[in-house]
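> Attaching a predicted model along with its sequence, questions to come.
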Amino acid sequence: MRVCLLTPSPGHPLLAATTALLTPRHRVTALDPAVSPDPAPGDLADVYLLKTRTPRALAFARRLEERGAPVLNSAGSTGQCQDRTAMAEVALRAGLPFVATATEPSLAVLAARGGPAYPAVVKSRHSRRHDLVARVDDPARLAALAADWPDEPVVVQRFTPNDGWDHKLWVVGDHVFAGLRRSELAPPAGTGTESLPLDRLPAGWLDVVRRVGEVFALDVYGVDLLDAGGSPLIVDVNAFPGIRGQAGAPEALAALALRTAEGHHTPRTLLQPATC
């Protein structure tokens, strides 16, 4: 089987470990959608792993799908997770416990209107590397952010009191991995993620995480949860996260790629086109 990684960084730890598992018997290649031409007719891989989420990468993946190639995750499902406004609308419409989210055209507009109810969390509307995620406790903090990011479209979420730890859950096919990471919004900031046995999760949390995959039509994804008084509160959904340091994740990804390449698994796709 031929597995193709759609990424500018095939050396990413998860991808490198997955490649090492596959290469004894299968061919693994990599394409950077930002610079690579579309594959020639008859040169499609058996499965593509979409590990980059730029608009150009999504368009590249969409063309592959139109030619009949399986892509994990689909371009539509990946794109829907890039717009935090659309993400919240989809999750709340499906009845998922997602944090209430309001959208503002820019930080400058938000600051000029007097700001949100404090404390609040302000995030870039469009999820990307090095985007804005900040807690805002007063007008002075908001003004400072607006000076640095004046034209940034943002979403605003009311700060939810919690224990200061993000519950990070990652799903690869039928496999779930979990970890705890000190929230970047709660000092002291942590630098690593500790693995969390699934049997330590409160009852029902795994059902919520699996439901996210169904709602967003994702096969490889991450869910960030807060413990809000014993109940899970979703604050973010990520298509194809890094899943660093989780034992068994490369094996699960390799197995999912092969099942898909062999036709034993069909990538989930949105029933309707993505709205973002």
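Arrived safely, thanks for sending.

> rest of the way, CA atoms for contacts and neighbours
Noted.

> And Leu92, how far from Phe60?
Between Leu92 and Phe60 the distance is 30 Å, computed by Cα to Cα, to the nearest Å.

> Can you pick out the residue with more neighbours from the two?
Phe60 (20 against 15; other Cα atoms under 10 Å).

> here comes the other one, which I'd like you to weigh against the first:
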Amino acid sequence: MGFAWQTQHSMSVTSLLTCVRVGFGIPVRVCVNGSRRRQKYSAVPIGKQCLNLGARGLLSMASWNALDSMKPRFFLKLLRVVSIVLTVHDHKNCLKCSKRSRFAYPLSQGEYMDICLIMDNPETPHHPVIAVALQQLSTTHTVRLLDVRTLTGAEAIAQEKIHVLADLYLLKSHAPQALDVAYFLEQHGALVVNSWASSSVCQDRVRMAQRMLEANLPWPQTRSFATLENLLADSHLLASLPFPLIIKSRYSHRGDLVDKVHNVEQLQALAAHWSREPVVLQEFIAGDGWDIKLWVIDERIFAARRRTPLEADASKEDFPIASKEIPGRWIDIVLELARAFNLRLYGVDLLITERGPILVDINSFPGFRGVPGADHALVDLVERLLRETKTL
């Protein structure tokens, strides 16, 4: 008896049972627990039986190749080392194997990979950009959603544990429980875009300001306070504040505080709703009345102008800027930001001031709504990331 497995890249295996039906020289596509994760294998004959891999661990490509030509006893010994139990059993009486459609299929053309979108907004599956990209990806890959809006971090992790680790996770949620599950997935070897670390920094305006300073990127002077109530309790500090100022929630979230204040009385008025909110104060930098919106998908840059939202009755209409008209300085800033924050999908707000362009906000994985070509760019990025995972 011998075993001959060939694979193009590492195979991550979980505690779920994988049943692979084998036959002489017949390629099979492995599906775990109903997932369509597909990797190319060939297997030598083992009669009419199956291999059951009750698996916990990771076998690298080198480890799989090392199994070729090994005697069974050494094969079993190696599997024990990586906490994998191999048994040969009667396929006919295997209840799990009897559901053949869930576990083994003949190979077809193309490489199918698993993609999971982590989200917390019920509109995301219908988003004009995200939905189109997911639909296109689903024609060649398995695409599923992990909706965390009603889950705690622990519940989201438990729900994801029933699935095989996806080839790629797209982190479209900024909720704490989404960050919890992203961290868990990365600790188990998953590829998450944007990463847990990058997304976390973009949610905390204090850490964001520190990273900007370290990278020598243009950013308003920023001060943080445990709560707005604490700020208002410091009369000496209030007397020295250089109004006007921009006040924001420290932690970015849907419906967070972003306002321009001209005096202490306006700060006090905000306390009626935001007294316990951790806040930051930023210097107000006069611009030209426009926000420059820049969206980046793996170094593909899209741009538009929008009236600054701090103006009364400001329009939310975007006025696109052609790619060839984007100034080189803007491009340098957003690409340097990507390197500093390790971002692949992001949006930034830029002000044009007497001091030059100034960054005022970052959004990890925005919706790209109204950005022409963003859906195609997103699909291209996902396909490129999936190709990269196959070479690891």
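Everything's here; your move. Nothing here was measured: the structure is a model prediction, and the numbers come from that model.

> now the helices for the stretch 201-350 of the second structure?
Per DSSP state H, counting those that start in this stretch, the stretch 201-350 of the second structure carries helices over the ranges 205-214, 228-232, 235-240, 264-274, 328-341.

> contacting residues around Leu335 of the second structure?
By Cα atoms under 8 Å, 6 or more residues apart in numbering, Leu335 of the second structure lies in contact with Glu299.

> which position in the second structure aligns with Arg62 of the first structure?
The alignment partner of Arg62 of the first structure in the second structure, by TM-score structural alignment, is Tyr183.

> element containing the nearest residue to Asn52 of the second structure once chain neighbours are set aside?
Ranked by Cα to Cα, 6 or more residues apart in numbering and with sequence neighbours excluded, the top spatial neighbour of Asn52 of the second structure is Cys19, at 5.0 Å. Using DSSP states H and E, Cys19 of the second structure sits in strand 17-21.

> What is the corresponding segment of the first structure for that strand?
Going by TM-score structural alignment: strand 17-21 of the second structure matches no residues.

> Repeat that for stretch 205-216 of the second structure.
Under TM-score structural alignment, the match for stretch 205-216 of the second structure is residues 84-95.

> Counting neighbours, what do you get for the aligned residue in the second structure for Asp43 of the first structure?
Mapped onto the second structure by TM-score structural alignment, Asp43 of the first structure lines up with Val164. Other residues near Val164 of the second structure come to 20 when the count uses other Cα under 10 Å.

> Please identify the buried residues of the strand or helix carrying Ser101 of the second structure?
Mapping Ser101 of the second structure onto the secondary structure by DSSP H and E places it in helix 100-103. Going by neighbour count (16 or more other Cα atoms under 10 Å), the buried part of helix 100-103 of the second structure is Arg102, Phe103.

> Read off where it ends up in the first structure.
By TM-score structural alignment, helix 100-103 of the second structure lines up with nothing in the first structure.

> Now do that helix: distance to the chain's middle.
30 Å (Cα atoms, centre = their mean, to the nearest Å).

> what packs against it?
Applying 3 or more Cα pairs under 8 Å, 6 or more residues apart in numbering; DSSP states H and E, one finds that helix 100-103 of the second structure contacts strand 17-21.

> for the helix or strand that the strand it packs on is followed by, packing partners?
For strand 17-21 of the second structure, the following helix or strand on the C-terminal side (DSSP H and E) is strand 28-30. Helices and strands touching strand 28-30 of the second structure, by 3+ Cα pairs under 8 Å, 6+ apart, are strand 17-21, strand 40-41, strand 104-105.

> How far does strand 28-30 of the second structure sit from its chain's centre?
Relative to the chain's own centre, strand 28-30 of the second structure is displaced by 28 Å; criterion: Cα atoms, centre = their mean.

> ok, Pro70 of the first structure touching Thr266?
Yes: assessed by Cα atoms under 8 Å, Pro70 of the first structure is found in contact with Thr266 at 7.5 Å.

> List the residues that are in contact with both of these two.
Joint contacts of Pro70 of the first structure and Thr266 (Cα under 8 Å, 6+ apart) are Thr260.

> Among those two, which residue is more densely surrounded?
For Pro70 of the first structure versus Thr266, neighbours defined as other Cα under 10 Å are more numerous around Pro70 (25 against 14).

> Give me the distance between the closest residue to the more buried one other than its chain neighbours and Gly263 of the first structure.
Among residues not flanking Pro70 of the first structure along the chain, Val47 sits closest, at 5.2 Å (Cα to Cα, 6+ apart). Computed as Cα to Cα, the Val47 of the first structure to Gly263 of the first structure distance reads 10 Å.
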